[in-house]
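A.B. asks: Below are the sequence and a predicted model; questions follow.
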Amino acid sequence: MSTGNNSATTVFVLVGLTQQSELLLPLFLLFLGIYTMTVLANSGMILLITVSPLLHTPMYYFLSSLSFVDLCYSTVITPKMLVNFLGKKNLILYSECMAQLFFFVIFVVAECYLLTAMAYDRYVAICRPLLYNVIMSSRLCLLLVLVSFILGLLSAIAHTSAMMKLSFCKSHIINHYFCDVLPLLNLSCSSTRLNELLVFIIAGLNTLVPTIAVIASYIFIFSNILHISSSEGRPKAFGTCSSHLVAVGIFFGSITFMYFKPPSSNTLEGEKVSSVFYTTVIPLLNPLIYSLRNKDVKKALGRFLVGR
């Protein structure tokens, strides 16, 4: 694979979140705390789902996969950011930068489709309850998770391969805190038309298709819920979807703000804030949303803590 003019030996400089020295230590402590809680929350969710028979259902299988993805893509970004808060030069090798981009794209795309699979799971649970165990078989669940990761892998290969063909001779200073696609394209002195087309196609498809699928699922779900005659049935049905809706809204909202806003509205600080939200905050929020709003998780956690 061609890597352009000496791109393989390039050392980039990450500007980071801020250059105000008085903010570096507070930000380091803040994001260290967020990352520590992210690791504990997602690892704990995976462990709890693994050891609790009560949670051995398709819904929680997808949730454990989501926790794994959140843990991974937070780990791809946050440790390097923490090191840069304490460092002076904040260097990152070209190979490390491409690896960070590669794995970030895998996990962020996989999360899009896992959230979509979870929407389909809720659709089957509410609209086809009698056939739920038949439709949501372990084979289908595994297939949906594998497809999510395969689509992430294909997207990462496409982005990273195109990026490695560029030459970076304008500047080696990345005005960001990690190697994202758009900040890297701004440094290239060769044509970026292919890369921009890939961003439009890959980011567009990987956002539009899941969004349409989620919206379609919830149209059927809400239509079905409105036909429930029981006054207790409706809140219970809405309750099973609320956590997922919150997670979907936060994730797709921040992704859309980052990659699909008009060029005239692009601001460096706005992009960084949006990036921080979906790279560090959302991986922490997801397990909290599902655990705090879910009676089964609370019940399983209680049994786990008392050793039953």
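C.D. replies: That came through fine.
A.B. asks: okay, CA-based contacts and neighbour counts for the rest of this
C.D. replies: Will do.
A.B. asks: residue ranges for the helices of the stretch 101-250 of the chain, please.
C.D. replies: For the stretch 101-250 of the chain, the helices defined by DSSP state H, counting those that start in this stretch cover 132-135, 138-164, 181-185, 193-198, 204-226, 233-259.
A.B. asks: Nearest to Ile46 among those would be which one?
C.D. replies: Smallest distance to Ile46 across those (CA to CA): 14.9 Å, for helix 138-164.
A.B. asks: what's the angle from the closest one to helix 204-226?
C.D. replies: Using axes from the mean of the first three to the mean of the last three CA atoms, to 10 degrees, the direction of helix 138-164 lies 150 degrees away from that of helix 204-226.
A.B. asks: May I see the buried residues of helix 138-164?
C.D. replies: 141, 144-145, 148-149, 151-153, 155-164 (16 or more other CA atoms under 10 Å).
A.B. asks: Equivalent analysis for stretch 287-300, please.
C.D. replies: Judged by neighbour count using 16+ other CA under 10 Å, the buried positions of stretch 287-300 are Pro287, Leu288, Ile289, Tyr290, Ser291, Val297, Ala300.
A.B. asks: Now for the most centrally placed residue in the chain: which residues touch it?
C.D. replies: What sits nearest the mean C-alpha location of the chain, by CA atoms, centre = their mean, is Val108, with 3.9 Å. Counting by CA atoms under 8 Å, 6 or more residues apart in numbering, Val108 makes contact with Val69, Tyr73, Gly152.
A.B. asks: is it possible to export those to a markdown table including distance to Met37?
C.D. replies: Formatted as a markdown table, those follow (distance: CA to CA, whole Å):
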| residue | distance to Met37 |
| --- | --- |
| Val69 | 15 |
| Tyr73 | 14 |
| Gly152 | 25 |
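A.B. asks: Structure two is appended below for comparative analysis:
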Amino acid sequence: MACFTALLVLVSVVPWSSRTHWLIRVWDFPRLQLTVVALLLLLASAYWLPLTAGSTWLLVAFQLAACAWHLWWIFPYTPLAARTVPRYKRKRDESKVCEHLRILTVNVLQPNRNAIELVRTINRERPDIIVAVETNDWWQQQLTDIEDDLPHVVRVPQNNLYGMMLYSVWPLENISVENVIEDNVPSIHVDVQMPGGRVVKLHCVHPAPPSPTENEKSKPRDRELLTIAKRAAKEHGPVVVTGDLNDVAWSPTTREFLQTSRLLDPRMGRGFFNTFHTQLPFLRWPLDHLFHSNHFLLVEMKRLPKFGSDHFPLLIELALKKE
């Protein structure tokens, strides 16, 4: 029991470091799982260890501290926490809203070949905008049929896991495709021309993660996210940032992103909506995100069924408030 508790304390303390190596930053991700581990160790200690021994209470103290520490990070994303984005209610808010914006964010997993199931999901959910990442030439061809309903397209197919495709019902203007920090890691930035004349600034991002197979350190990811955050902060109209951020909702970088950009996270107070990993139910966390300015109310947010990717699609419908 002491060994397990020591290991729990170690992986809880490691992320305190400001170092950006992936071996350190990876422990920002499984805070929900580590909370569960801490609770299980508490139960095991109470059941198997003598409660009269001082060593038992020392272990319990460390387990409680670890549990409380991880809960502090993830609590804002539980239904018990305050919601930062109000829910749209038709009777109350219909007169205050001018447009609805239905956005689907999805990491297709480049080697995945089950495009038919994704197209079925798209046809069923009828999004206004789709942001698809890890798209290459094969995926571009498979998604051609959806262009009948979403005719405004920005195509950046790549074979390095960082291709990106943007599909929209409405016209897109001021289109910019940038490698913000790293070469061949593109992001898409557009103005979405809404039917009523309003313009929504949309930033689509997919920075590379810190990992043994990608970047050794999280600096490129963090720099890209904070660069986009600074741009969003300078916008005066409606803004949406979405994509696979390769970072969890509760990480220090994501918290800094929200503070810098002054955007809102509709997950807060509603749930984790874990989008990764589809094949590992006990190791899931939220990697796909949508953040927006306070010009919107939340109509709907849901994780869609898996279709062969390691990510679940994320669908969010927003209601744009009148000026």
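C.D. replies: On my side now, so go ahead. These numbers were taken from a predicted model, which means no experiment stands behind them.
A.B. asks: Got a TM-score for the pair?
C.D. replies: Scored against TM-score structural alignment, normalised by the length of structure 1, the superposed chains reach a TM-score of 0.27; 134 aligned residues with a CA RMSD of 6.0 Å.
A.B. asks: Indicate which one of the helices of the stretch 101-250 of structure 1 is closest to Leu48 of structure 1.
C.D. replies: helix 233-259 (17.9 Å).
A.B. asks: Against which helices or strands is the closest one packed?
C.D. replies: Judged by 3 or more CA pairs under 8 Å, 6 or more residues apart in numbering; DSSP states H and E, the packing partners of helix 233-259 of structure 1 are helix 94-127, helix 204-226, helix 268-276, helix 282-292.
A.B. asks: okay if I get the ones you listed as a markdown table plus distance to Met59 of structure 1?
C.D. replies: Below are these laid out as a markdown table (distance: least, CA to CA, whole Å):
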| stretch | distance to Met59 of structure 1 |
| --- | --- |
| helix 94-127 | 7 |
| helix 204-226 | 15 |
| helix 268-276 | 28 |
| helix 282-292 | 11 |
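A.B. asks: To Ile34 of structure 1, which of those helices lies closest?
C.D. replies: For Ile34 of structure 1, the closest of these is helix 282-292, at 7.1 Å, according to CA to CA.
A.B. asks: Would you tell me what the next helix or strand after the closest one is?
C.D. replies: helix 295-305 (DSSP states H and E).
A.B. asks: what angle separates that next one from helix 233-259?
C.D. replies: Using the same axes, to 10 degrees: helix 295-305 of structure 1 against helix 233-259 is 90 degrees.
A.B. asks: tilt between helix 295-305 of structure 1 and helix 282-292?
C.D. replies: Interaxial angle, helix 295-305 of structure 1 versus helix 282-292 (the same axes, to 10 degrees): 90 degrees.
A.B. asks: Name the helix or strand for Phe12 of structure 1, please.
C.D. replies: Using DSSP H and E, Phe12 of structure 1 falls in strand 11-14.
A.B. asks: Mind checking the helices and strands packed on helix 233-259 of structure 1 for the one nearest to Val51 of structure 1?
C.D. replies: The minimum distance between Val51 of structure 1 and those falls on helix 282-292, with 15.6 Å, by CA to CA.
A.B. asks: Give me the helices and strands touching the closest one, please.
C.D. replies: So helix 282-292 of structure 1, by 3+ CA pairs under 8 Å, 6+ apart, packs with helix 21-51, helix 58-86, helix 233-259, helix 295-305.
A.B. asks: Quickly note the distance from the nearest residue to Asn107 of structure 2 once chain neighbours are set aside to Ser261 of structure 2.
C.D. replies: Distances taken as CA to CA, 6 or more residues apart in numbering put Val133 closest to Asn107 of structure 2, at 4.8 Å, once the chain neighbours are dropped. In this view, Val133 of structure 2 and Ser261 of structure 2 are 23 Å apart by CA to CA, to the nearest Å.
A.B. asks: if we can go back for a sec, which one of the helices and strands packed on helix 282-292 of structure 1 is the most hemmed in?
C.D. replies: Comparing these by mean neighbour count (mean count of other CA atoms under 10 Å), helix 58-86 comes out on top with a mean of 21.
A.B. asks: other SSEs contacting it?
C.D. replies: The contact analysis (3+ CA pairs under 8 Å, 6+ apart) places helix 58-86 of structure 1 against helix 21-51, helix 94-127, helix 138-164, helix 282-292.
A.B. asks: List the buried residues in the one helix or strand Gln140 of structure 2 maps to.
C.D. replies: Gln140 of structure 2 belongs to helix 137-142 when elements are defined using DSSP H and E. For helix 137-142 of structure 2, a neighbour-count test (16+ other CA under 10 Å) marks Trp139, Gln140 as buried.
A.B. asks: Could you check how far Gln100 of structure 1 is from Phe85 of structure 1?
C.D. replies: Counting by CA to CA, the gap from Gln100 of structure 1 to Phe85 of structure 1 is 18 Å.
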